[in-house]
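# Here's a sequence, model it:
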Amino acid sequence: MTKAHALVVDDEPDILDLIRITLARMGIQAQTAANLKEAKQLLTTQPFDLCLTDMQLPDGNGIELVAHISEAYPDLPAAMITAHGNMESAVAAMKAGAFDFVSKPVDLQMLRRLVESALRLRDAGPTDEADSQISGQLLGNSRPMREIRRMIGKIARNQAPVFITGESGTGKEVAARLIHAEGPRRDGPFVPVNCGAIPQELVESELFGHKKGSFTGAVGDKQGLFQAAEVGTLFLDEVADLPLQAQVKLLRAIQEKSVRPVGAQQELPVDVRIISASHRDLNAEVDHGSFRQDLFYRINVIELRMPALRERPEDIPLLATRILTRIAKQTGRDDLKLSDGALRKLAGHRFPGNVRELENILERGAALCDGNLIGADEIYLPQNPAPTPTATSPAQTDLPLEDYLGEIEKKAILQALEETRWNRTAAAKKLGMTLRSLRYRLNKLGLD
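Have a look, this model is predicted:
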């Protein structure tokens, strides 16, 4: 492996010496520049594997250099050295294309981790078979999906926090896993957490860990999810569901790159990439006061919007084929296929539950069909909102009372799921039941 070369840009000789010595001990040769002009000139003389630049330079600022590198040398990771606590500069640098940032006074352990992560980009080869399987889950030849895959490839190369938006069932976690798998942290853990599924009183313990005896039931030290994701990626799904108190601590953890377990006296350094997601409009949540604006600003450095299935109907046949292949393999049946009528029926549906709803429809269709061809009659699509229970009676529908009540229950559940875009946690709340109870009813009614 050839020796790595780094460009270090700073007008303070002491910092240049510190970084040069640190890099030398890592086997990295450093070239230094004291200003923008010198840095741009050096970039034309030889290839570099990494650039570290100070924010404030005599003839400009580091963001200008980051933007120049991002445009002229897109494969060169550039990191920003910022003043301590100046998160606005760090966020601005990452929006301009910076790979990551480190604060003054420079923590040498964090600097080494940043450099190692950047160099993994240079050494990274093509994704392995497992990563290709992840990529295969983002199916579609439509323009929106081609753009999503292009964006993921670009996003994967830096460490900036990513916020993935989109309706429930559009594949936000799949996109997060792919960002992780295609980036320099691929060999580290990918730790997903559904923020809405954690009881509020346990959120801080789950995220940051706790010390023995810090609260009733804390019978031993517990590692938090931040620590579990060390040198990897922490995926905060449905981040809008975090209580405000936990949002404050999450903001500090992201800014300081350290966490304090519940009951601990000192913070512990952590090296994780944060990817967040929500089907809710966080701008509206900020306006309502239920989500901190400073936290939203911090996690929304890069936004990735997953398209709804109705925005790419031309992908339905390909998605259906892949899903049916999986169902056939799981059930030990011959190849399952859709009739032309079934495909037309699917093409005319708006899919409020997106790809997840398509999976449920096809699983039900596969269970109902006798052979290997699923016809239009086996494709069950949710209808319009249910009439009120008093609109008809068992006698009027010629149904036994139990079946009649089951139909009312099914329509009410489907309506709640559609109104919440198939977010089961939100639907359960809307229906006044627990998530576990909703899951039981979905299974009982054949909707799960």
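# rest of the way, CA atoms for contacts and neighbours
OK.
# which other helices and strands contact the helix or strand containing residue 8?
Assigned by DSSP states H and E, residue 8 belongs to strand 4-9. Contacts defined by 3 or more CA pairs under 8 Å, 6 or more residues apart in numbering; DSSP states H and E place strand 4-9 against helix 13-25, strand 28-33, helix 36-43, strand 50-54.
# What are the buried residues along stretch 31-45?
Within stretch 31-45, the residues that count as buried by 16 or more other CA atoms under 10 Å are 31-36, 39, 42.
# what residues does that stretch touch?
Identification of contacts with stretch 31-45 by CA atoms under 8 Å, 6 or more residues apart in numbering yields 5-12, 16, 57-62, 65.
# and these, which are buried?
5-11, 16, 57, 62, 65.
# what's the farthest-apart pair in those residues?
Using CA to CA, the buried ones among the contacts of stretch 31-45 reach their maximum pairwise distance at 5 and 57, which is 21.5 Å.
# Nearest residue to the middle of this structure?
residue 176 (3.7 Å; CA atoms, centre = their mean).
# buried residues in the host helix or strand of residue 442?
For residue 442, the host element (DSSP H and E) is helix 435-444. Neighbour counts over helix 435-444 (16+ other CA under 10 Å) mark 435, 438-439, 441-442 as buried.
# what packs against it?
helix 424-431.
# which outside residues touch the helix it packs on?
196-197, 413, 416-417, 419-420, 434-435, 438.
# measure the nearest residue to residue 372 once chain neighbours are set aside to residue 66 for me?
Leaving aside its sequence neighbours, residue 372 sits nearest to residue 336 (CA to CA, 6 or more residues apart in numbering; 4.6 Å). When distance is defined by CA to CA, to the nearest Å, residue 336 is 52 Å away from residue 66.
# Who has more neighbours out of those two?
residue 66 (28 against 21; other CA atoms under 10 Å).
# how about this one, so we can line them up?
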Amino acid sequence: MIQNERRARPGGPDVLIVDDEDDIRELLELTLLRLGLVSDGAANLADARRLLDEKRYRLCLTDMRLPDGNGLDLVRYIAENIRDLPVAVITAFGSMDNAVTALKAGAFDYLSKPVSIDQLRALVKSVFSVSSSEDERLRKDTSSLIGDSSAMVQVRSMIEKLARSQAPVFISGESGSGKERAARMIHDLGPRAAAPFVAVNCGAIPENLMESEFFGARKGAFTGADCDREGFFQAAHGGTLFLDEVGDLPLPMQVKLLRAIQEKKFRRLGDTAETAVDVRILSATHQNLKAMVEASRFRQDLFYRLNVIELRMPALRERSEDIPQLAGILLGRLAESSGLPPARLSPGAMQALMGCSFPGNVRELENILERAMALSSGELIQADDLLLDPADMGEASHVAPTTPGGTDLQDYLDEMERKAIEDALEKSGGNRTAAARSLGVTFRSLRYRLERLGMKE
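The predicted structure is shown next:
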């Protein structure tokens, strides 16, 4: 019957199923047929490779244990020879180590035995969404991560590859380096783009509310639960769940999260039954998770589940050649949001920025530019308007700049600025608008300087 259906289909087979058990192959073929997909079967690696050479498939499902090898051999073969073919592995119940290894080798996703029809349907939906939207995804703009440095070119290239997979991705990098922006790009360029992207700051949730926030709760599950409530997992169903600052999760919650990721199920507070969930997990933190594992503050098994593939976001100081482009775009955005005319950086200001170490990365650059726009008396931002911290000025930070008299230069300049403002306020009788005019700065700039210098209005 299956063979007749396959011959009748003009487009040829869609899926290759590789399993040495006849009954499992037939069950999967029938299930896929109900989903409108025709499949071929192979009982071993040799047959699978022969069929892959003869025909073009849109999905490959392979068992991990095969008579003449294992599923990983087939994953690697496809990754090297048929890069556009998604392959999913079927693992024995509880064999998550095999699943993680397969994902690292290039598998699109995994299924656990006994194979759930719901999970198979979700997998098929993801795979064929990838295939049908391939051209559209390639046309999508990836410029939300700005920069033409080699580091950023590599990051964008990696993101495009990660978008095709369903493997968990761990995004590492310093605060302000663009981790959430990278996570959103992985989601937007992948098959789940039309589904929800749910971002969670794990460090901002009180520990006593964590379980209900992640998994939801039924009415009456605890005091104050006056209605059914969905959690982050349910809200992200079909899409992506981004766990930011995952290193802040307490150990008891790490255990519950691990099970939800492994089993693709969760139980709401007050519920007796588990709910299947289809989410892709992306996570990030600025902390060193490996060090936290060694210090027993983060579970090793959860670390390996989250860190199947790592994407490292470079610090801004590692790609300083991107600063002019970033500064120009940020100044344009700031001008638009504040209703001010676009500002420009003088050569001296640009040189000062290029020499800054930016411990706060792009977020710090944006704050510096916003402050400089407030301090600047015109549309041209000078180096003095940036008020850069000497400690952040690269090699210059090793020797504190001083005046000829030995006083710290920043303290000296602050004192001079304080004296000039006091004189202007005294001459204007305390009228700050007039004082700002006499100093040649805007009222907003004067107000900022008063706050920075701790001067009472």
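# Overlay them and tell me the TM-score.
The TM-score (TM-score structural alignment, normalised by the length of structure 1) is 0.85; 399 aligned residues with a CA RMSD of 2.6 Å.
# So what does the residue nearest to the centre of structure 1 match up with in structure 2?
Under the alignment (TM-score structural alignment), residue 176 of structure 1 pairs with residue 183 in structure 2.
# that's a strand at that match, yeah?
No. If the criterion is DSSP: H, G, I helix; E, B strand; the rest coil, then residue 183 of structure 2 is helix and not within a strand.
# so what corresponds to residue 117 of structure 2 in structure 1?
That one, residue 117 of structure 2, aligns with residue 108 by TM-score structural alignment.
# Run through the residues that contact its match.
So residue 108 of structure 1 contacts residue 22 (CA under 8 Å, 6+ apart).
# correct me, but the match of residue 176 of structure 1 touches residue 310?
No. In this structure residue 183 of structure 2 lies outside contact range of residue 310 using CA atoms under 8 Å: 11.8 Å.
# Mutual contacts of these two, please.
residue 171.
# if we look at the strand holding residue 8 of structure 1, which residues are touching it?
Contacts of strand 4-9 of structure 1 (CA under 8 Å, 6+ apart): 16, 19-20, 27-36, 39, 47-54, 119.
# same thing but 7 Å
For strand 4-9 of structure 1, contacts defined as CA atoms under 7 Å, 6 or more residues apart in numbering pick out 28-35, 39, 48-54.
# With stretch 371-388 of structure 1 instead?
By CA under 7 Å, 6+ apart, stretch 371-388 of structure 1 touches 334-339, 341-342, 345, 361, 365-366, 368-369, 411-412, 414-415.
# Among these, name the ones in helices.
Residues of these located in helices (DSSP state H): 341-342, 345, 361, 365-366, 368, 411-412, 414-415.
# among the residues you listed, which ones are buried?
The buried subset of those - by 16+ other CA under 10 Å - is 342, 345, 361, 365-366, 411-412, 414-415.
# show me the contacts for the closest residue in space to residue 200 of structure 2 that isn't next to it in sequence.
Residue nearest to residue 200 of structure 2 in three dimensions, not counting chain neighbours: residue 243, with 5.1 Å by CA to CA, 6+ apart. When contacts are counted by CA under 7 Å, 6+ apart, residue 243 of structure 2 touches 199-202, 282-284.
# Surely residue 243 of structure 2 is within a strand?
Yes. Counting by three-state DSSP, residue 243 of structure 2 is found in a strand.
# what do we get in structure 1 for it?
Correspondence of residue 243 of structure 2 to structure 1, assessed by TM-score structural alignment: residue 236.
# farthest pair in the ones in helices among the contacts of stretch 371-388 of structure 1?
341 and 412, at 27.9 Å, using CA to CA across those.
# host element of the residue with the largest distance to the centre of structure 1?
No residue in structure 1 sits farther from the centre than residue 395, which is 50.4 Å out by CA atoms, centre = their mean. Residue 395 of structure 1 belongs to helix 394-397 when assigned by DSSP H and E.
# Which parts of that helix count as buried, going by neighbours?
For helix 394-397 of structure 1, the neighbour count (16+ other CA under 10 Å) marks no residue as buried.
# Go ahead and name everything in contact with that helix.
So helix 394-397 of structure 1 is contacted by 400-401, 404 (CA under 7 Å, 6+ apart).
# can you map out the strands along the stretch 51-200 of structure 1?
56-57, 60-61, 78-82, 100-103, 162-165, 190-194 (DSSP state E, counting those that start in this stretch).
# how big's the offset between the fourth one and structure 2?
In the superposition with structure 2, the average deviation recorded for strand 100-103 of structure 1 is 0.5 Å (mean CA distance after the TM-score superposition for structure 1).
# again with the first one
Average distance between strand 56-57 of structure 1 and its aligned residues in structure 2, after superposition and using mean CA distance after the TM-score superposition for structure 1, equals 0.3 Å.
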